[in-house]
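Peer 1: can you look at this prediction? I've put the sequence above it.
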Amino acid sequence: MPQSFRPQLSPLMVEDLVRNALLEDLGRAGDITTYATIGPEKTAHMTINGRDPGVVAGLVLAETAFRLIDPAVRFEALVKDGDRVAPGQPLARVEGTARSVLSAERVALNFLMHLSGVASYTARFADAIAHTKARVTCTRKTLPGLRAVEKYAVRLGGGSNHRYGLDDAILIKDNHIAVSGGVGPAIAAARAYAGHLVKVEVEVDSLEQMRQALEAGPDVILLDNMTSERLAEAVEINRIHHGQTPAVYAVAQARVILEASGNVTLETIRAIAETGVDYVSTSKITMAAPTMDIGLDSSLV
C-alpha cells in the first residue's frame, strides 16, 4: 500500500487513548518495580522486534506511550504501519532513561501486538479473495474503546471499514424489520428519515426478502447466512433487476451493493467471494485475531 494512501489516526484521539491506558497501568503509585530496582542514572537502548510474520499496525500508539511517559525518550520507527514484516525483523529503536522506557513498555507493546494482530489476520482474509472483486470488511463487533484503532488496523491489512457506529449509516436488521412491519416499510421509513448523504442498508435472510428490498431501493443489501449457491442466485437476481449484462454488472455502480455475512472463516471466504458479492463482512478479523508476538529487547547502560 503506498504510504500516501495509508489510513491515518487523529493525534488527539491517539493521545487520549494512550494516556488512559497508561493511567490504568501506572495506578496511584507508578511503576514501583522499576523504581525499586533501577536507579535514575541508568539508560536503556532497546529494540522492538517482531517475532511473527505479518502486517505492522500501531507504531504511532507505541511511540505516544513512550513520549507521554518522558518526552526525552527517543523513538525511531524502522518500518511503517502497513508494512509486511518477517520474523525477527526490527520494528523500532527506543532510547532513554531506563525507568521511563520500562514504565511505558507494556502499554506500547499491548497496542502494537493487538493492532498488528488485527492487521495481519485481516491480510490473511484479504489475500484469500484477492483474485475476486470482493473485499473483506469489519463490523461493529470491536473491543470497547478500541473501535477506531481496530478499524484502522483492518484497513492496513487490506480490509474495508463498515460503519463506525450507529450514527453514520443505517443498517436495518431483522428486529427492525419485524417491528416496523416488513422490509419495504422499514426501507421507506429509513429513506424518509435519512439525509441524502446517509447510506441505507437492509439485512435479509431469504431471496424473497431480497426481492422485496430491491423494490424498495436500499443502497446495500446484506445477505445473512446464505449458502454459496444462494449467494450466487442473489447476485443474478440483482443483475437482472438492474437490467445489466454480466460484464456490465461486474463494474457497474448504478446497482444495489451486495454484502455477504455469516459463517465467514478463512476456509469459507474464498467460496463466498467467488459468488460475485461485493463485500464479505466478518467480526473475526477484529474479535478473533491472534496477537502478533512482539518484544522489547534491551541493553541497559
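Peer 2: Received the coordinates, thanks.
Peer 1: rest of the way, CA atoms for contacts and neighbours
Peer 2: Will do.
Peer 1: and what about Pro144, helix, strand or coil?
Peer 2: Under the three-state scheme (DSSP: H, G, I helix; E, B strand; the rest coil), Pro144 adopts coil.
Peer 1: can you count the residues close to it?
Peer 2: Residues within reach of Pro144, counting by other Cα atoms under 10 Å, total 8.
Peer 1: for it, give its distance to Glu150.
Peer 2: According to Cα to Cα, to the nearest Å, Pro144 and Glu150 sit 10 Å apart.
Peer 1: equivalent analysis for Ala29, please.
Peer 2: 30 Å.
Peer 1: more crowded one of the two?
Peer 2: A direct count of neighbours by other Cα under 10 Å for Ala29 and Glu150 places Glu150 higher, at 27 against 6.
Peer 1: tell me which helix or strand the residue nearest to that one when sequence neighbours are not counted sits in.
Peer 2: Excluding the flanking residues, the one nearest Glu150 by Cα to Cα, 6 or more residues apart in numbering is Leu115, at 6.3 Å. Using DSSP states H and E, Leu115 maps to helix 98-128.
Peer 1: included below, for side-by-side comparison, is a second structure:
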Amino acid sequence: MEPDYEDLLPRNWEKLVQTWLDEDIPGFDVGGYVVGSKEETAILYGKTDGVLAGRPFFDRVFTLLGCKVDWLMSDGAQINTSSSDTGKVVVAKVTGSCRHILQGERTALNVISRCSGVATATFEAVQQAKAKGWKGYVAGTRKTTPGFRLVEKYALVVGGGATHRYDLSQMVMLKDNHIASAGGITRAVEVARRAAGFSMKIEVETSNYGQAAEAARAGADIIMLDNFEPEELKSVSRRLKGEFPHVILEASGGITAETFHLFLEDSVDVISQGALTHGYNCLDFSLKIVAQ
C-alpha cells in the first residue's frame, strides 16, 4: 500500500484553508443568494497535461462548506488530455448545495491549479535528470509564496522532488550575509555548530573553490556552489568530491528548466531551483455544474 501524501501535513493544517475562505467571503454572497441551496453536482475537469497535486486542500475547502468530493484520480497521477475526445479529463465530482459549491469554486481551483503546477515542473525536472542517469536530488528552495508555503512544499514532494529546508528551523544555512556579519566562513560554522549540535546539518553558501574548501574544513555538512557556470561547477565539484567525499554538494542559483540539464554532474548531489516554487505555470482546471 502506497503512503498517502496527506499524512505529510502538520497538525491543524486545515485552519489555513479556513483563512482562504474567510478572505474570499467577507460579506454578503449575492451570487449564492441567486442560486440558493438546492443540491447540485459539479465536475472538476483537468484541461492541461501535467501532474495532479493538491487533493487534501481542495477536499478541505468543500468539507468546510458541507460538500462531498469524489475523486477519480490520486495526487501524483498524470493528467493526459489527449486521452479524451473533449480535450479535458474528469478528475473529481463535487456534490452539495449550489451556493456552497460556488462559494468554494474559485478558492479550490486556485489552490489545485498552483499545487499541480509546482508538482508538474518538479516532475519534469526529475524525469529529465533520470533520463540522463543522474542520481541526485532535485530540490526546491525557500522562495515560496508567503502564506502558501505548505501547498508549494507539498507539491514538490508529489512531483518527486525534495523540499530542501522547509523553514529556517529545519537546517542551518549560512549565506553571504551571515558569513560577512559573523567574520568569515570558519567562524560562522563554529558558532552555528554550538547551537545546532550533532542532529542538524549545516550548509554554507560559497561562490568559489577556496570558500567551498574552507567550509568543508570547518565542518560544514553541505556546500552550496552558488551561481557557478556549468563548466566551472563540474570542475570545482569534482575537485571537492575528491578531497571531501563526505560533503554533500549542491548546485544552485539561476538554474531554470531550460538550463537544468547543463548542471547534471555526478559529483553534484543536489540541484535546487527557486523557479520550482516561484516561476511555475499553473495547470488549468474548471468546475462545471452538471445540467439537470
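Peer 2: Here it is on my side, so go on. Keep in mind the model is a prediction, meaning the values are calculated, not measured.
Peer 1: returning to that earlier point: how much does the helix holding Leu115 of the first structure stray from the second structure?
Peer 2: Comparing helix 98-128 of the first structure with its match in the second structure after superposition yields a mean distance of 1.1 Å (mean Cα distance after the TM-score superposition for the first structure).
Peer 1: and the next helix or strand past that helix?
Peer 2: Proceeding N to C from helix 98-128 of the first structure, the next assigned helix or strand is strand 135-137, under DSSP H and E.
Peer 1: so where is that following strand in the second structure?
Peer 2: Strand 135-137 of the first structure corresponds to residues 137-139 in the second structure, going by TM-score structural alignment.
Peer 1: got it, and stretch 221-229 of the first structure?
Peer 2: Stretch 221-229 of the first structure corresponds to residues 223-231 in the second structure, going by TM-score structural alignment.
Peer 1: residues of that stretch that come out buried?
Peer 2: Across stretch 223-231 of the second structure, burial judged by 16 or more other Cα atoms under 10 Å covers 223-228, 230.
Peer 1: next: stretch 127-139 of the first structure.
Peer 2: 127-129, 134-139.
Peer 1: can you tell me what sits against it?
Peer 2: Here stretch 127-139 of the first structure makes contact (Cα atoms under 8 Å, 6 or more residues apart in numbering) with 122, 125-126, 151, 154, 159-163, 266, 269-270, 273-274, 276-283, 285-286.
Peer 1: give me that answer again for 6 Å
Peer 2: The contact list for stretch 127-139 of the first structure, computed with Cα atoms under 6 Å, 6 or more residues apart in numbering, reads 159-162, 270, 273, 278-283.
Peer 1: ok, so of those, who is nearest Asn110 of the first structure?
Peer 2: Among the contacts of stretch 127-139 of the first structure, Ser283 lies closest to Asn110 of the first structure (Cα to Cα), at 20.5 Å.
Peer 1: tell me how far Lys47 of the second structure lies from Ser116 of the second structure.
Peer 2: Separation of Lys47 of the second structure from Ser116 of the second structure (Cα to Cα) stands at 12 Å.
Peer 1: err, Leu21 of the second structure, not the other one
Peer 2: Per Cα to Cα, Leu21 of the second structure is found 20 Å from Ser116 of the second structure.
Peer 1: many thanks, we can stop here.
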